[in-house]
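In: task: produce atomic coordinates for the following.
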Amino acid sequence: MLKDFKPVLGILLRFIIIYLVLLFGYQFYLNSFKAQGLDPFSRLIADHVVLVQNALNYPSRLYDDVPNEQMYFYVKDKTVTRMVEGCNAVSVIILFVAFVFAFYKGTKTFVFIVAGLVALYIMNILRIAGLNIVTRDYSQYNKIAHDYVFPAIIYGSVVILWMIWIKFFALKNENS
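Out: Purely as a prediction, here's the structure:
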């Protein structure tokens, strides 16, 4: 009977191992920047958000708050939101990568992961910029945007990428 579940258990075990390795690696990365405030990857995202907002005619600047490991977005002469480590979507990216590797299919796995990471990075930049704009101009919708709409965008993007991976790549040979 256990023989029937062997493929599923293999996928699950691969997912758990990859997820834990990436999670612990990320935590090690974060710990190495503890005294410097917000980590470099989160800062890069914040910088790109400012570029997008400036391009959309929402003049923006960042203010560093090193002791509290955060940065504030100053948009159109108003402090609107703050960037913390959790905004960088790395935890979601780790889930994405672990899931895709769980259904490993050779070289196309790496290609799909790179393409997915680029898509998720861009989606996250647009998500944060959108949240800043909503908070700046439509503050009455800030809570629903922050708690529901914008998380649904990033998690929805991951689920769509997973579905694409499974349907068109991971199970393609089995369906043909």
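In: contacts, neighbours, all on C-alpha from now
Out: Noted.
In: skipping adjacent residues, who's closest to the residue minimising distance to the centre of the chain in space?
Out: Closest residue to the average C-alpha location of the chain: Ala89 at 2.6 Å, with C-alpha atoms, centre = their mean. Spatial nearest neighbour of Ala89, excluding adjacent residues (C-alpha to C-alpha, 6 or more residues apart in numbering): Asn124 at 6.9 Å.
In: here is the second sequence; please produce its structure so I can put it next to the first one:
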Amino acid sequence: MKALFIKYKSVLKFILTFLLVYIGLSVIYKLYLNASVGSQYYPDYVTNLVAYQSEALLNTIGYSTEVVKHPHEPSMKLLVRGKYIARIIEGCNAISVIVLFISFVISFSGKFKSTVLFLLSGSVLIYVVNLIRIVILSVGLYHYPWRSEILHTVVFPAIIYGMVFLLWMLWVNRFSNIGKKNG
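Out: Predicted structure coming up:
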């Protein structure tokens, strides 16, 4: 048994680090969401920000867009040219995806400075790509509402998780200690 632990030490370290960081950040995020209840930002600050930034981007590309509080649930209604297109919920703000990204990067440690810079730049990139995917989805739903299922369940996740996967591969192959050992 001891030989197995020694043989798979790096795998076990990755799994344990990943789980600890993921659970820790998830608990912090849940505390943030609980503290957001009743704040001036509906449903929470980040989701509110994502909704209004998506509105601004859609307006910039020529789609007259309005975001309003949903009267019956914690979400923001997205209206394009007066037509209700989608709702922006807490899950649309990319924070849970960023938590997953951070957990993975920390699990494959690198130099402190490169890790922090990669976490910051990667998180910003994920956030921006998330805004772009909301815009793409909104335009797609406006023009092709009958394609909502494929847009939301295939295209929408493929964009954001594809970006995260590319960042992970970049991290492991260029910056982490593992990539340096293998390269």
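In: can you pull the TM-score for these?
Out: The TM-score (TM-score structural alignment, normalised by the length of structure 1) is 0.95; 176 aligned residues with a C-alpha RMSD of 1.2 Å.
In: re earlier: so the residue nearest to Ala89 of structure 1: helix, strand or coil?
Out: helix (DSSP: H, G, I helix; E, B strand; the rest coil).
In: if I look at it, how far off is Lys78 of structure 1?
Out: 22 Å (C-alpha to C-alpha, to the nearest Å).
In: comparing those two, which shows the higher neighbour count?
Out: The neighbour comparison of Asn124 of structure 1 against Lys78 (other C-alpha atoms under 10 Å) goes to Asn124, with 22 against 11.
In: what lines up with the more buried one in structure 2?
Out: Per TM-score structural alignment, the equivalent position to Asn124 of structure 1 in structure 2 is Asn130.
In: same question, Thr135 of structure 1
Out: Alignment note (TM-score structural alignment): Thr135 of structure 1 maps to Leu141 of structure 2.
In: any idea which element that match lies in?
Out: Using DSSP states H and E, Leu141 of structure 2 sits in helix 112-143.
In: show me where structure 1 has its helices.
Out: Ranges of helices within structure 1 are 6-31, 40-55, 90-102, 107-137, 142-144, 150-165, 172-175, based on DSSP state H.
In: would you mind finding the most buried of those?
Out: Of all the helices of structure 1, helix 90-102 has the most neighbours on average by mean count of other C-alpha atoms under 10 Å, namely a mean of 20.
In: what's it in contact with?
Out: 11-12, 14-16, 18-19, 22-23, 109, 113, 117, 120, 154-155, 158, 162, 165 (C-alpha atoms under 8 Å, 6 or more residues apart in numbering).
In: distance check, the counterpart of Phe99 of structure 1 in structure 2 against Ser176 of structure 2.
Out: Residue correspondence, TM-score structural alignment: Phe99 of structure 1 in this structure matches Phe104 in structure 2. Separation of Phe104 of structure 2 from Ser176 of structure 2 (C-alpha to C-alpha): 11 Å.
In: gap between the match of Phe99 of structure 1 and Val37 of structure 2?
Out: Phe104 of structure 2 is 29 Å from Val37 of structure 2, where distance means C-alpha to C-alpha.
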